[in-house]
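*Asks:* Whatever this is, show me its structure:
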Amino acid sequence: MEEEDAARRKEEWQLRDAALHSKFLREKRKRLLQKEQQEKQEALIKKEWEEKQKKEREEEEKKKEEQVWLKEISYSLVTNCLAISIQTDCLTTSRYRKSRREGG
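*Replies:* Just a heads-up that it's a prediction; the model follows:
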């Protein structure tokens, strides 16, 4: 009788032990899957952030290039306007002198 009880208790403990081990393995697998998903999510977020940073740098470089072009165009326009103004002044002065010489 005692041997049967001992065998039954041993079997119960083995079943409990197997159930606990199975539960442990399920929990471990669940944690690993969660960790993998978290790592994938973090990698995706990092990639998106890096792409955003790259895009912002490209836009900043483009703005700088546009500013350089605008400065060059502005300088060119100012230079041309000054040249036209000088030519106009010269023509006006020349006409004035000519009209004074002609007695006009």
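*Asks:* Every contact and neighbour count from this point should use C-alpha atoms.
*Replies:* Fine.
*Asks:* Show me the helices in this structure, by range?
*Replies:* 2-101 (DSSP state H).
*Asks:* Relative to K10, how far out is the residue nearest to the spatial centre of it?
*Replies:* Nearest residue to the geometric centre of the chain (C-alpha atoms, centre = their mean): K52, 1.4 Å. Distance of K52 to K10, given as C-alpha to C-alpha, to the nearest Å: 62 Å.
*Asks:* Same question for E72.
*Replies:* 92 Å.
*Asks:* What of S74?
*Replies:* 94 Å.
*Asks:* just I73 next, same as before
*Replies:* For I73, the distance to K10 - C-alpha to C-alpha - is 93 Å.
*Asks:* Please apply the same query to L77.
*Replies:* Going from L77 to K10 by C-alpha to C-alpha gives 99 Å.
*Asks:* One more, so I can put them side by side:
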Amino acid sequence: MADQKLTTAQVREALTAIIDPDLHRDIVSLGFLKQVSVNNGRVSVTIELTTPACPAKDSMRRQAEQILAALPGVTEVEVSMTAQVRQGQASRPEGNPIPGVRNTIAVTSGKGGVG
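*Replies:* Model prediction:
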């Protein structure tokens, strides 16, 4: 059997088997697959989710590791999981009120007045 080199396209295609349980689409078409590297049997990927608290995060990592390890010629697998909270259009303020700050969280107690 000829020694065929694994390509990033083959890695991307294999990872289309991972379906986001909430969005019901694969992680590649959703744009979650941010980085793919193939080097002498070592495959490294970065999957970027929309929230760091994604309940499917560990499951997606395990699926990716299993799928990639099963590809021909793969000797080592590294799956990095990151998160990028996407800001909605309605909540986006005009301008940049605090330079260098990407996300702002408003906190309130809701205890009522002082009287």
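*Asks:* Please work out the TM-score for the two chains.
*Replies:* Overlay of the two chains. TM-score (TM-score structural alignment, normalised by the length of structure 1): 0.19; 24 aligned residues with a C-alpha RMSD of 2.7 Å.
*Asks:* How much space separates K63 of structure 1 from E72 of structure 1?
*Replies:* Taking C-alpha to C-alpha, one finds K63 of structure 1 at 14 Å from E72 of structure 1.
*Asks:* Also Q53 of structure 1?
*Replies:* 29 Å.
*Asks:* now E56 of structure 1
*Replies:* Taking C-alpha to C-alpha, one finds E56 of structure 1 at 24 Å from E72 of structure 1.
*Asks:* Also R100 of structure 1?
*Replies:* For R100 of structure 1, the distance to E72 of structure 1 - C-alpha to C-alpha - is 41 Å.
*Asks:* repeat for R31 of structure 1
*Replies:* 61 Å.
*Asks:* Is V38 of structure 2 located within a strand, as I assumed?
*Replies:* Yes. The assignment for V38 of structure 2 is a strand, going by DSSP: H, G, I helix; E, B strand; the rest coil.
*Asks:* Surely it touches R12?
*Replies:* No. In terms of C-alpha atoms under 8 Å, V38 of structure 2 does not count as a neighbour of R12; the distance is 11.1 Å.
*Asks:* Quick check: which helices or strands does the longest helix seen in structure 2 pack against?
*Replies:* In structure 2, taking DSSP H as the definition, the longest helix is helix 57-69. The contact analysis (3 or more C-alpha pairs under 8 Å, 6 or more residues apart in numbering; DSSP states H and E) places helix 57-69 of structure 2 against helix 8-15, strand 76-83.
*Asks:* mind giving me JSON lines with these and columns for mean neighbour count and distance to R42 of structure 2?
*Replies:* Output for the helices and strands packed on helix 57-69 of structure 2, formatted as JSON lines (neighbours: other C-alpha atoms under 10 Å; distance: least, C-alpha to C-alpha, whole Å):
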{"stretch": "helix 8-15", "mean neighbour count": "16", "distance to R42 of structure 2": "11"}
{"stretch": "strand 76-83", "mean neighbour count": "16", "distance to R42 of structure 2": "5"}
